[in-house]
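*Asks:* Build me a structure from this.
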Amino acid sequence: MATVTTTKKACAVNPLKMSQPLGAALAFLGLDKCMPLMHGSQGCTAFGLVLLVRHFRETIPLQTTAMNEVTTILGGMDNLEQAIVNIYNRAKPDIIGICSTGLTETKGDDVHGFLKLIRQAHPELSETALVYVPTPDYLGAFQDGWGKAVTAIVEALCEPVPKTAWQVNILPGCHLTVADIEEVREIVESFGLYPIIAPDLSGSLDGHIPETFLPTTLGGAKIAQIKQMGGSAATIAIGEQMRPAAEALEARTGVPYRLFDRLVGLAANDEFLAYLSELSSTPISPKYRRQRSQLVDAMLDGHFFFGGKKVAIGAEPDLLWQIGAWLGEMGCEIAAAVTTTHSTLLEKLPAAEVVIGDLEDLEKRAAGCDLLITHSHGRQAAQRLGIPFIKMGLPLFDRLGAAHQLSVGYRGTRDRVFELGNLFIENLPEHHADSWPLPGESHETVPQSEACH
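*Replies:* Reported below is the predicted structural model:
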């Protein structure tokens, strides 16, 4: 059991966390024909836009209500109304996802009331879904915003519909990459099940070239699919951050849920596939039995190099749990663990302490470790400490294919074993000429004639 502490510094130094509005905006980007809208100043949206573009290397549709000093004091309804109407006229989205920011939350804008008045004044918006999620950036962190946005989507769009036995809902956390979501879909479909994944970044931010330009998102979960989630046989929530959304869906539609806190590691994937087999009454395919055997072999090969290694991790709670719990199973010591916000999983982490802090806290605790794991902003700390560095999380702006890093499933876990194991091997001390010193000058050399006798 880990002890969870929160730093009390006056300011964050080299921040680890990102804000709730950005997490909510990314969730909305996983919906088809959606336009995320940040209700706040232009700077809030500009920062998030640049960060997401650098990570995904794709065009990111993201708009702002452009609040200023005057509109903040007088109220933001006019700005919100103008932004929604302009987006509707120019982009014709199926859904507009509205995320509040610290500015408008501090003012106390009644956005739910604003939206009712805007709909009354603009009947042309009747076919456009308007989903609002309160995400003040002075509270919580990135995964909190994602979870709140998915909960708001469920509460706004899902209703009870006739049940379909082979249909299942997948609620992925923000710690899953595009490749992770694609792997989960492939596994679920192998049991003859039809998954509805929401949000689905693998449809919108997988790096495909569109046939034509669209000002909204270019794929993802469709509104019609989300409205059918109430007819599924079960909901699979991946990550503790998705529990509120799964509970909301169950309360509204009666669809039971099963939460998997991670899908990295042998036991975690055994549990996942066993559940799918039970749900579908279908045996696990030989393909995944083979992949499981490959993972077991990889773990046998790699445990010599993982055992006893000290690792420092800085990540959002669900990603920290996913990496830390798996590395603990591989025999590593989690010597430093720093995260961004509270979670019920933190106390379960196989570490002495989990700090809710920043990258400065991580750097101080990572001295003497064998590996540092965090996003791209940790590169300077790794360089100063002189230790190997693996980039995970978001943003990863100095690597190509960040969205296609695979970690989940037997195959993803196997590849991670190889990646980290090879890094440990590369940093093993090499023998050199001085490893076996020759006798000193005081040692008398035995003459060859005497040695013969």
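*Asks:* Please make it C-alpha for all contacts and neighbour counts, starting now.
*Replies:* Will do.
*Asks:* Need the three-state assignment for the residue positioned nearest the centre of the chain.
*Replies:* The residue lying closest to the centre of the chain (CA atoms, centre = their mean) is residue 175, at 1.5 Å. With DSSP: H, G, I helix; E, B strand; the rest coil as the basis, residue 175 sits in coil.
*Asks:* For the chain, just list every one of the strands.
*Replies:* Using DSSP state E, the strands found in the chain span residues 3-6, 34-39, 63-64, 95-100, 129-133, 167-172, 194-197, 234-238, 257-260, 310-314, 333-339, 353-356, 371-374, 389-391.
*Asks:* Are there helices or strands packed against the shortest one, and which ones?
*Replies:* Contact partners of strand 63-64 among helices and strands, from 3 or more CA pairs under 8 Å, 6 or more residues apart in numbering; DSSP states H and E: strand 34-39, helix 42-56.
*Asks:* Run a quick neighbour tally on residue 424.
*Replies:* 17 (other CA atoms under 10 Å).
*Asks:* Also residue 192?
*Replies:* Using other CA under 10 Å, the number of residues around residue 192 comes to 15.
*Asks:* mind listing what it touches?
*Replies:* Listed by CA atoms under 8 Å, 6 or more residues apart in numbering, the contact partners of residue 192 are 166, 280, 282.
*Asks:* of those residues, buried ones?
*Replies:* By neighbour count, with 16 or more other CA atoms under 10 Å, those hold 166, 280 as buried.
*Asks:* For the contacts of residue 192, give me CSV that also has distance to residue 132.
*Replies:* Formatted as CSV, those follow (distance: CA to CA, whole Å):
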residue, distance to residue 132
166, 31
280, 35
282, 40
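*Asks:* Would you do the same for the sequence below? I want to compare the two.
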Amino acid sequence: MAIVSVPNKSVAVNPLKQSQTLGAAMAFLGLKGMVPLLHGSQGCTAFAKVILVRHFREAIPLATTAMTEVTTILGGEDNITQSILTLMEKSNPEIIGLCTTGLTETRGDDMQGILKDFRKSHPELDSLPIILVSSPDFKGALQDGFAAAVEGIVRELPEPGRTIPQQVNILAGSAFTPGDIQQVKDIVAEFGLVPIVVPDLSASMDGHLDDSWSPITVGGTTLEQLRKVGSSCFTIALGESVRGAAEILEQRFEIPFEVFRELTGLQPVDEFLQALSDVSGVRVPDKFCRQRKQLQDSMLDTHFYFGRKRVSLALEPDLLWSTVLFLQSMGAEIQAAVTTTRSPLLEQLPIDQVVIGDYEDFEELAKGSDLLIGNSHAGNIARRLGIPLYRQGIPIYDRLGNGQVTKVGYKGTMDILFDIGNILLDTEERKARDLKYEM
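*Replies:* Okay, here's the model as predicted:
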């Protein structure tokens, strides 16, 4: 059991966490025909957009209510109304995701009342889904905002219906990349199941060329699919952070669910495939048995380089959990673990301590490590300490292909094994060369 500590500092130095607003906006980007609308100043939206564009290297549809000093004091009702009407006129989205920011949450805008008044004033837009998410950036982190958006989606859009035996819901947390989601979809389909992923970033943020530019998301979970979520026979929650969304579906539609906290590593993937076999009644396909043998061989090849290595991580809680357990399964030791926000997972981590802090805390705790794991903001720390960095999380702006990176399933586990293993191998080779020259 880990001890969770929070440094007693009056200010964050070199912040690690990203805002709830960014997380909620990213979740909404996994819905087709969507425009996330951030209720705040233009700077709030511009900052989020820059991070998402640099990470995914894609056009990101984000809109803002453009609050000013005057409207912040007098109230943002008119800004919300005008923003929605402008979006409908110029972009015609199928869904709007309305996310609050620290500015408007501090003021205390009555968002439910504002939307209620908007519906009364514009009955012609009664059929337009507007999903409201409270996502202040003065508390929580990206993972919390992402999870809140998923909960808002499953609370508002699914409708009751006759159960479809082979249809399953997949609720994906923020720790899973578009490549991860595509891999999960492919695995689920091999069992004869029809997955509905909420949100499906693999169809929108995976990096693909479309025939024409669009001001709204061109891929993702469709509104029709979202309506059918209530008819699924089972829900798979990927990540502890989306457990709440799975519970909402269970309460509303009596859909049983299971939470998979990680899908990286031999045992977690075994358990996932067994669950799919139980739900579908189909035995595990031979192709996965072959991949499992390949993973076992890969673990034998790479464990020499992982054994007793000291690793320091700075990640969101869900991603921290899966990465720590995977590294420990390969014989690595966790020297430091720094995260962004509270989670029931933190106390359960099989390490001594978890720090909810910033990159200043991380730099101090990580001295002497063999490997650092964090987003691109950890690059300067890695250079100062002379320790190699494996990039995970958001944002990663100094590497290409973030939409396709895969770390789940047997194949994804092999990818991360080889990626980290090659970093550790290269470090050992370099140390050996330096020792030879010194002699």
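*Asks:* TM-score of the superposition?
*Replies:* The pair, once superposed, lands on a TM-score of 0.98 when counted by TM-score structural alignment, normalised by the length of the second structure; 437 aligned residues with a CA RMSD of 1.2 Å.
*Asks:* re earlier: what's the counterpart of the residue nearest to the centre of the first structure in the second structure?
*Replies:* Following TM-score structural alignment, the counterpart assigned to residue 175 of the first structure within the second structure is residue 175.
*Asks:* which residue sits closest to that match, ignoring its sequence neighbours?
*Replies:* The spatial neighbour of residue 175 of the second structure that comes closest, neighbours along the chain excluded (CA to CA, 6 or more residues apart in numbering), is residue 319 at 5.2 Å.
*Asks:* And for residue 118 of the first structure?
*Replies:* Using CA to CA, 6+ apart and skipping residues adjacent in sequence, the residue nearest residue 118 of the first structure is residue 81, 6.2 Å away.
*Asks:* okay, now the one you found: neighbour count?
*Replies:* For residue 81 of the first structure, the count of nearby residues is 19 (other CA under 10 Å).
*Asks:* end to end, how far does stretch 97-110 of the first structure reach?
*Replies:* With CA to CA, to the nearest Å applied, stretch 97-110 of the first structure spans 16 Å between its terminal residues.
*Asks:* whoops, I mixed them up, stretch 331-346 of the second structure
*Replies:* Using CA to CA, first and last residues of stretch 331-346 of the second structure are 20 Å apart.
*Asks:* I'd like the distance between the equivalent of residue 337 of the first structure over in the second structure and residue 200 of the second structure.
*Replies:* Residue correspondence to the second structure (TM-score structural alignment): residue 337 of the first structure is matched to residue 337. Separation of residue 337 of the second structure from residue 200 of the second structure (CA to CA): 29 Å.
*Asks:* Next: residue 306 of the second structure.
*Replies:* Residue 306 of the second structure sits 33 Å away from residue 200 of the second structure, taking CA to CA as the criterion.
*Asks:* try residue 218 of the second structure
*Replies:* For residue 218 of the second structure, the distance to residue 200 of the second structure - CA to CA - is 12 Å.
*Asks:* who's in contact with residue 2 of the second structure?
*Replies:* By CA under 8 Å, 6+ apart, residue 2 of the second structure lies in contact with 346, 347, 348, 349, 350, 351, 352, 353, 354.
*Asks:* cool, and residue 105 of the second structure?
*Replies:* Listed by CA under 8 Å, 6+ apart, the contact set of residue 105 of the second structure reads 134, 136.
*Asks:* how close does it sit to residue 332 of the second structure?
*Replies:* 43 Å.
*Asks:* and what of residue 207 of the second structure?
*Replies:* From residue 207 of the second structure to residue 332 of the second structure the distance is 33 Å (CA to CA).
*Asks:* Equivalent analysis for residue 121 of the second structure, please.
*Replies:* From residue 121 of the second structure to residue 332 of the second structure the distance is 60 Å (CA to CA).
*Asks:* what about those two, which has more around it?
*Replies:* More crowded of residue 121 of the second structure and residue 332, by other CA under 10 Å: residue 332, with 20 against 11.
*Asks:* Go through stretch 291-301 of the first structure and flag the buried ones.
*Replies:* When burial is assessed from 16+ other CA under 10 Å, stretch 291-301 of the first structure yields the following buried residues: 291, 292, 295, 296, 298, 299.
*Asks:* got TSV for the residues you listed, with distance to residue 111 of the first structure too?
*Replies:* Below are these laid out as TSV (distance: CA to CA, whole Å):
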residue	distance to residue 111 of the first structure
291	49
292	50
295	50
296	52
298	53
299	52
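*Asks:* between the residues you listed, which is nearest residue 4 of the first structure?
*Replies:* residue 299 (30.0 Å; CA to CA).
*Asks:* Quick check: the closest one touching residue 417?
*Replies:* Yes. Residue 299 of the first structure is within contact range of residue 417, at 6.9 Å (criterion: CA atoms under 8 Å).
*Asks:* ok, and the most crowded of the contacts of residue 2 of the second structure?
*Replies:* The most crowded member of the contacts of residue 2 of the second structure is residue 346, carrying 24 neighbours; neighbours defined as other CA under 10 Å.
*Asks:* Do a quick rundown of the helices in the stretch 301-439 of the second structure.
*Replies:* Shown for the stretch 301-439 of the second structure, the helices assigned by DSSP state H, counting those that start in this stretch span residues 317-329, 359-365, 379-385, 409-438.
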